[in-house]
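Novice: sequence and predicted structure, then a few things I'm wondering about:
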Amino acid sequence: MLCSSQLEDITENLSIPALSDLPKPETPAIPLNVLKTGNRFKESTDDEVNRLFEARQTPGTKKNTNWGCKMFQDWSIERRGEPVDLEAISPSQLNGLLEKYCEARPLKDGELYHKNILKKLRGAINRKLADLKRNIDIVKDKDFYI
């Protein structure tokens, strides 16, 4: 067992140095001029942001999106006499149109499309809504379940 004088000697030798007593590093982790001028993060132009937004889909996906939206617009023009304005339509109006569109089951060479094709059409319309920066998701939102 240690006596109290021995414990005092040990605790004096084990004192933690203050941060100011530590040696300064030769090179800081982040250069000081970066911290002072705020140049750590690059400024992005609107063109760069738009290019990144456009590059998120492959050309094949963009082609499929255009195909699906064209099918929906063709149906709308044939049945309603006017195209659907995806930029301005309300979610409830869009839901009503999509219900009618899915019930119509567009024809291909006289036969009804398979349900998987309808899913692809739904995905295409959903991507178009995302491209238009609409906060509508016809695949996941509860309002669009049939």
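Specialist: Okay, I see it.
Novice: make it CA atoms for all contacts and neighbour counts henceforth
Specialist: OK.
Novice: I would like the residues contacting the helix or strand that N95 is a member of, please.
Specialist: Using DSSP states H and E, the element containing N95 is helix 91-104. The contact list for helix 91-104 (Cα atoms under 8 Å, 6 or more residues apart in numbering) reads 72, 75, 118, 136, 143-144, 146.
Novice: helix or strand right after that helix?
Specialist: Of the helices and strands lying after helix 91-104 in sequence (DSSP H and E), the nearest is strand 107-108.
Novice: next secondary structure after that next one?
Specialist: Next along the chain after strand 107-108, taking DSSP H and E as the criterion, comes strand 111-112.
Novice: got another one to weigh against that:
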Amino acid sequence: MDDQNLPFFGEDLYQFVRNEILQTCQPQQAQEMPQPQESRQRFSALDSNELDKLEHGRVEKCTEWSTVWGVKLFKAWLQERDHDTACEQLPPEELAGLLRQFYGEVRKDDGTPYAKASYACLRAAIHRHLTGPPYHCKYNILKDKEFQAANNLYIGVLKQLKRDGKDTCKSYPPILASDLRKMFETKTLSVDNLLMRTKEQNLGYLGTTWYQLAVCRDNCVV
């Protein structure tokens, strides 16, 4: 080979090898490049139904059932009296007049009046229904002045029940001191050390806790 061609041969070989290396490395570099991460939203996107579901969760199941019962009873009365059952759309003044009449006329299926506690649950159920989702009424049937006449009649119904001796809400007789002492002696109620109690004593401690909570609730003692 001519010596004069060696530099050119060497330069061509260099360029060839360089191009091959670049072609080999370019796909690898493309694969190694980090992919951009998808942007994540910080806040959740909830529709109105999902928001209402969360708001409904503020009350317990038993309270929710009580609300359904009270509203169903009120709307049954409205229908029987040929009134619009869409009470949620009524202005406060008109609703107040209907509630006043309803409090005075509502009865059980057998025609007897409800107990005092049932009247309280009934009024509270209607209030929860109106102020909860999806209606969110701005008025308060328990306190607002538009409903003062209705609430006065409600109180009058409760007092009349008491005067007539028809308040069927009855309390259990108080526990005698001798019976209470016997329950502690027999470990029916127990305050033994937690780490040294048997299964039966654990049940006794559970009963003691329940008893103390019930006494505090009934006597309003903290």
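Specialist: Thanks, I have it. The structure presented is a predicted model; accordingly, all values stated were derived computationally and were not measured.
Novice: just give the TM-score of the two.
Specialist: The pair, once superposed, lands on a TM-score of 0.63 when counted by TM-score structural alignment, normalised by the length of structure 1; 106 aligned residues with a Cα RMSD of 2.0 Å.
Novice: for structure 2, which segments are assigned as helices?
Specialist: Here structure 2 has its helices, by DSSP state H, at 6-32, 48-56, 61-80, 92-105, 116-131, 148-163, 177-185, 199-219.
Novice: nearest to R42 of structure 2, out of the ones you listed?
Specialist: Taking Cα to Cα, helix 48-56 is the member of the helices of structure 2 nearest to R42 of structure 2, at 17.5 Å.
Novice: that closest one vs helix 61-80, what angle?
Specialist: Helix 48-56 of structure 2 runs at 110 degrees relative to helix 61-80, counting by axes from the mean of the first three to the mean of the last three Cα atoms, to 10 degrees.
Novice: run the chain-centre distance for helix 48-56 of structure 2.
Specialist: Centre-to-centre, helix 48-56 of structure 2 and its host chain are 10 Å apart (Cα atoms, centre = their mean, to the nearest Å).
Novice: now, of the helices of structure 2, which is deepest in the fold?
Specialist: Greatest average neighbour count among the helices of structure 2 goes to helix 116-131 (a mean of 19), per mean count of other Cα atoms under 10 Å.
Novice: who's in contact with the most centrally placed residue in structure 1?
Specialist: Centrality entry for structure 1: nearest residue to the mean C-alpha point is A130, 8.9 Å, by Cα atoms, centre = their mean. Residues in contact with A130 of structure 1 (Cα under 8 Å, 6+ apart) are 136-137.
Novice: okay, it and E87 of structure 1: tell me how far apart.
Specialist: 10 Å (Cα to Cα, to the nearest Å).
Novice: just F72 of structure 1 next, same as before
Specialist: 14 Å.
Novice: so what's the aligned residue in structure 1 for K75 of structure 2 closest to, chain neighbours aside?
Specialist: In structure 1, K75 of structure 2 lines up with Q73, judged by TM-score structural alignment. Leaving aside its chain neighbours, Q73 of structure 1 sits nearest to P83 (5.3 Å; criterion: Cα to Cα, 6 or more residues apart in numbering).
Novice: what's around that neighbour, how many residues?
Specialist: 15 (other Cα atoms under 10 Å).
Novice: what about the helix holding N95 of structure 1, how far off from structure 2?
Specialist: Following the fit onto structure 2, the mean deviation recorded for helix 91-104 of structure 1 is 0.6 Å by mean Cα distance after the TM-score superposition for structure 1.
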